[in-house]
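Undergrad: here are the coordinates; sequence isn't available:
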């Protein structure tokens, strides 16, 4: 039960961070969504590469990172930007996200 509460608390903080950054920086291009997804990937890589377990991992990794990152907005924005710009945005998001997660993992391992 404690881990469930930690996930909820982390998401309670992470989701508003995503909303604020996305609503502020997503205009012509979804820079806010890109930023939160890459930041969440970096932090999640750090969480899994470090010594976090149990409640701490539930709070930061699952709750905060899960609440802050957004696959659904990424998917809709990719489609909305059309084939060329959408594919570029998708490749950029996936490449930076995977690179950030690997970097976070490497730094804390």
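TA: Nice, thanks for sending it over. Please read these numbers as outputs of a predicted model, since none were measured by experiment.
Undergrad: hey, let's count contacts and neighbours off CA atoms from now on
TA: OK.
Undergrad: hey, where'd the strands end up in this structure?
TA: Counting by DSSP state E, the chain forms no strands at all.
Undergrad: check which helices and strands the longest helix belonging to it sits against.
TA: Counting residues, the longest helix found in the chain (DSSP state H) is helix 82-108. Where contact means 3 or more CA pairs under 8 Å, 6 or more residues apart in numbering; DSSP states H and E, helix 82-108 is packed against helix 31-49, helix 71-80.
Undergrad: so which of those comes closest to residue 11?
TA: Taking CA to CA, helix 31-49 is the member of the helices and strands packed on helix 82-108 nearest to residue 11, at 11.9 Å.
Undergrad: next up, a second structure to put side by side with the first:
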């Protein structure tokens, strides 16, 4: 990505992604009735799915276009949050809620990879259609 404008675009997209994460997290946390970090989990799963989808579509072009870096690394990178998921897992473990901590950490890893894989498959399918 050699376009000088792409750095600024990725930074702006990252800020938009972080704002979107804040909005989704805030909305879901007002509805939740549990200590399980459902908002962070949902954000990370949808972000993984969308990044897989964008990547699958982009690979049809034979390279990694600037828009993928901006939308994937910027917007979805700002939207998803590995660090919050890690802190929430540790917090659950500190509370001796081992099952919830394991589900949050290992479950999120497995579910995130599966979501990204599903997104890639759909992206490949859309590219071929």
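TA: Happy to help now that I have it. Because the structure is a prediction, the values reported are computed rather than measured.
Undergrad: got a TM-score for the two of them?
TA: Remark: TM-score between the superposed chains equals 0.90 [TM-score structural alignment, normalised by the length of structure 1]; 109 aligned residues with a CA RMSD of 1.5 Å.
Undergrad: ok so, going back, which of the helices and strands packed on helix 82-108 of structure 1 sits most buried?
TA: Of all these, helix 31-49 has the most neighbours on average by mean count of other CA atoms under 10 Å, namely a mean of 23.
Undergrad: before we move on, back to that, dump the helices and strands packed on helix 82-108 of structure 1 to a markdown table, plus distance to residue 8 of structure 1.
TA: Shown next, in a markdown table, are these (distance: least, CA to CA, whole Å):
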| stretch | distance to residue 8 of structure 1 |
| --- | --- |
| helix 31-49 | 16 |
| helix 71-80 | 18 |
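Undergrad: quick one: residue 108 of structure 2 and residue 42 touch, right?
TA: No - applying CA atoms under 8 Å as the test, residue 108 of structure 2 and residue 42 come out as separate, 9.4 Å apart.
Undergrad: in structure 2, where's the longest helix?
TA: helix 4-31.
Undergrad: what are the buried residues along that helix?
TA: For helix 4-31 of structure 2, the neighbour count (16 or more other CA atoms under 10 Å) marks 6-7, 9-18, 20-22, 24-25, 28-29 as buried.
Undergrad: so which elements touch it?
TA: By 3+ CA pairs under 8 Å, 6+ apart, helix 4-31 of structure 2 packs against helix 38-58, helix 77-79.
Undergrad: closest one to residue 121 of structure 2 among the ones you listed?
TA: Among the helices and strands packed on helix 4-31 of structure 2, helix 38-58 sits nearest to residue 121 of structure 2 (CA to CA), with 6.8 Å.
Undergrad: and the gap between residue 14 of structure 2 and residue 81 of structure 2?
TA: 12 Å (CA to CA, to the nearest Å).
Undergrad: export the helices and strands packed on helix 4-31 of structure 2 as JSON lines, with columns for distance to residue 71 of structure 2.
TA: Output for the helices and strands packed on helix 4-31 of structure 2, formatted as JSON lines (distance: least, CA to CA, whole Å):
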{"stretch": "helix 38-58", "distance to residue 71 of structure 2": "8"}
{"stretch": "helix 77-79", "distance to residue 71 of structure 2": "8"}
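Undergrad: what about the residue in structure 1 that residue 105 of structure 2 lines up against, how many neighbours?
TA: Aligned against structure 1 by TM-score structural alignment, residue 105 of structure 2 finds its counterpart in residue 90. Neighbourhood size, residue 90 of structure 1 [other CA atoms under 10 Å]: 18.
Undergrad: pretty sure residue 90 of structure 1 is touching residue 78, no?
TA: Yes - with contact defined as CA under 8 Å, residue 90 of structure 1 counts as touching residue 78 (6.2 Å).
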